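Colleague: Need coordinates for the below:
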Amino acid sequence: MKTIFILEDEDSIRDLLNVLFSIEGYKILEVSTVSDFNRLHGTVDVDLYILDVLLPDGSGIDVCNNLKKNGCSETPILMMSAHAKTIEIDKMCDPNAFISKPFDIDDLLASVRNLIGPA
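Modeller: The predicted structure is shown next:
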């Protein structure tokens, strides 16, 4: 079973992603803050990171860059934001994929399957 680690501060979006990916058969690890992410990172093998850009205690962009610098460059990263544009995000941290919020569920699932395949 493939594991998706979600860093998203909005409860409703995090809950939706949890339900959506669980139904698809993925294992989910979810947190709402960068500090919780840092505490749990490394405790489980991860197949995909889904990171929000704006967080209450930091930036998903910084998390993305830290993952790439610290040995996780092979694990795909999907960034999400309601405020940033793909070109801006690509310049700042070069994720494997980017989804704008609000997102289409089918587009999100297609992106995840494209990055890591089915569960």
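Colleague: C-alpha only now, for contacts and for neighbours.
Modeller: OK.
Colleague: which residues sit against stretch 103-119?
Modeller: Stretch 103-119 is contacted by residues 1, 2, 24, 25, 26, 47, 48, 76, 96, 97, 99 when judged by C-alpha atoms under 8 Å, 6 or more residues apart in numbering.
Colleague: Before we compare anything, build this one as well:
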Amino acid sequence: MATILVVDDELGIRDLLSEILNDEGHTVELAENAAQARSVRTQLRPDLVLLDIWMPDTDGVTLLKEWASSGMLTMPVIMMSGHATIDTAVEATRIGATAFLEKPITLQKLLKAVDIGLNKSMHKPMAPVMQKPGLQMAPADLTVEAAMTGGTLPEMVLDIGPQSHQSFNLDGPLREARDEFEKAYFEYHLAKESGSMTRVAEKTGLERTHLYRKLKQLGVDLARSKRNAL
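Modeller: As a prediction, this is how the structure comes out:
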């Protein structure tokens, strides 16, 4: 995975992005201003930078120009802002930014921009058409904040076809059948998302703490789910 530098003067944004990207397997470095960003850029040469535009010392566009003019813009830079104009976004792109994310940043747009910035040849589709029986979900535009604090997703559609290898005891009590289904449901998503709790939380519409409690209650082996995903 990659080393990603997150530059933002807001502690909450830095912490949220760091947790999400760490959960995706990346190494994350943090900077709260341009001075720290310059230091990290020089010492570690990150693979990608998430750069806020409005910062107290030097704004992100000025820092981007500085890197571009000095030959240090050797990594993709994704600009972030909640107050920037279209002209600012166009200018940043002209200077060399690979993408522009408007705050509040949606989780899907963040991960997609990072994937594209890192030049990954294969991208996970937002709403895959599954050839095998399983769970299909419509895309959700959850913000980063909503994904970490709880959010809602569109209605899930359960498609269990004739070739399904999952069976449930329909002759037993409803509670047992429901628990069996929920365990299989979460194990399916854990395997599909390579054990990423952030992605599973997004897919299932559960807040992370609630998700952890639910998995523990159902007896889902997280370590085994990650091994099965490899």
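Colleague: Nearest to the spatial middle of structure 1, which residue is it?
Modeller: Relative to the mean C-alpha position of structure 1, the nearest C-alpha, by C-alpha atoms, centre = their mean, is the one of residue 50, at 0.6 Å.
Colleague: name the helices or strands packed onto the helix or strand where it lies?
Modeller: Taking DSSP states H and E as the criterion, residue 50 of structure 1 maps to strand 48-52. The helices and strands touching strand 48-52 of structure 1, judged by 3 or more C-alpha pairs under 8 Å, 6 or more residues apart in numbering; DSSP states H and E, are strand 3-7, helix 60-69, strand 77-81.
Colleague: Downstream of that strand, the next helix or strand is which one?
Modeller: Sequence-wise, the next helix or strand downstream of strand 48-52 of structure 1 (DSSP H and E) is strand 54-55.
Colleague: how far apart are that following strand and its match in structure 2?
Modeller: By mean C-alpha distance after the TM-score superposition for structure 1, the fitted strand 54-55 of structure 1 averages 0.4 Å away from its aligned residues in structure 2.
Colleague: all strands for structure 2, in order.
Modeller: Taking DSSP state E to define them, one finds strands in structure 2 at 3-7, 27-31, 48-52, 77-81, 99-102, 134-136, 157-159.
Colleague: what does the first one contact?
Modeller: Contacts of strand 3-7 of structure 2 from elsewhere in the structure, counted by C-alpha under 8 Å, 6+ apart, are 14, 17-18, 26-34, 37, 40, 46-52.
Colleague: Tell me the buried residues within those.
Modeller: Buried positions within these, assessed by neighbour count (16 or more other C-alpha atoms under 10 Å), are 14, 17-18, 27-34, 37, 40, 46-52.
Colleague: any idea how far residue 148 of structure 2 lies from residue 4 of structure 2?
Modeller: Residue 148 of structure 2 is 20 Å from residue 4 of structure 2, where distance means C-alpha to C-alpha, to the nearest Å.
Colleague: out of those two, which sits in the busier spot?
Modeller: Comparing residue 148 of structure 2 with residue 4 by neighbour count (other C-alpha atoms under 10 Å), the higher total belongs to residue 4, at 26 against 20.
Colleague: and the more buried one, what pairs with it in structure 1?
Modeller: When the structures are aligned by TM-score structural alignment, the residue of structure 1 matched to residue 4 of structure 2 is residue 4.
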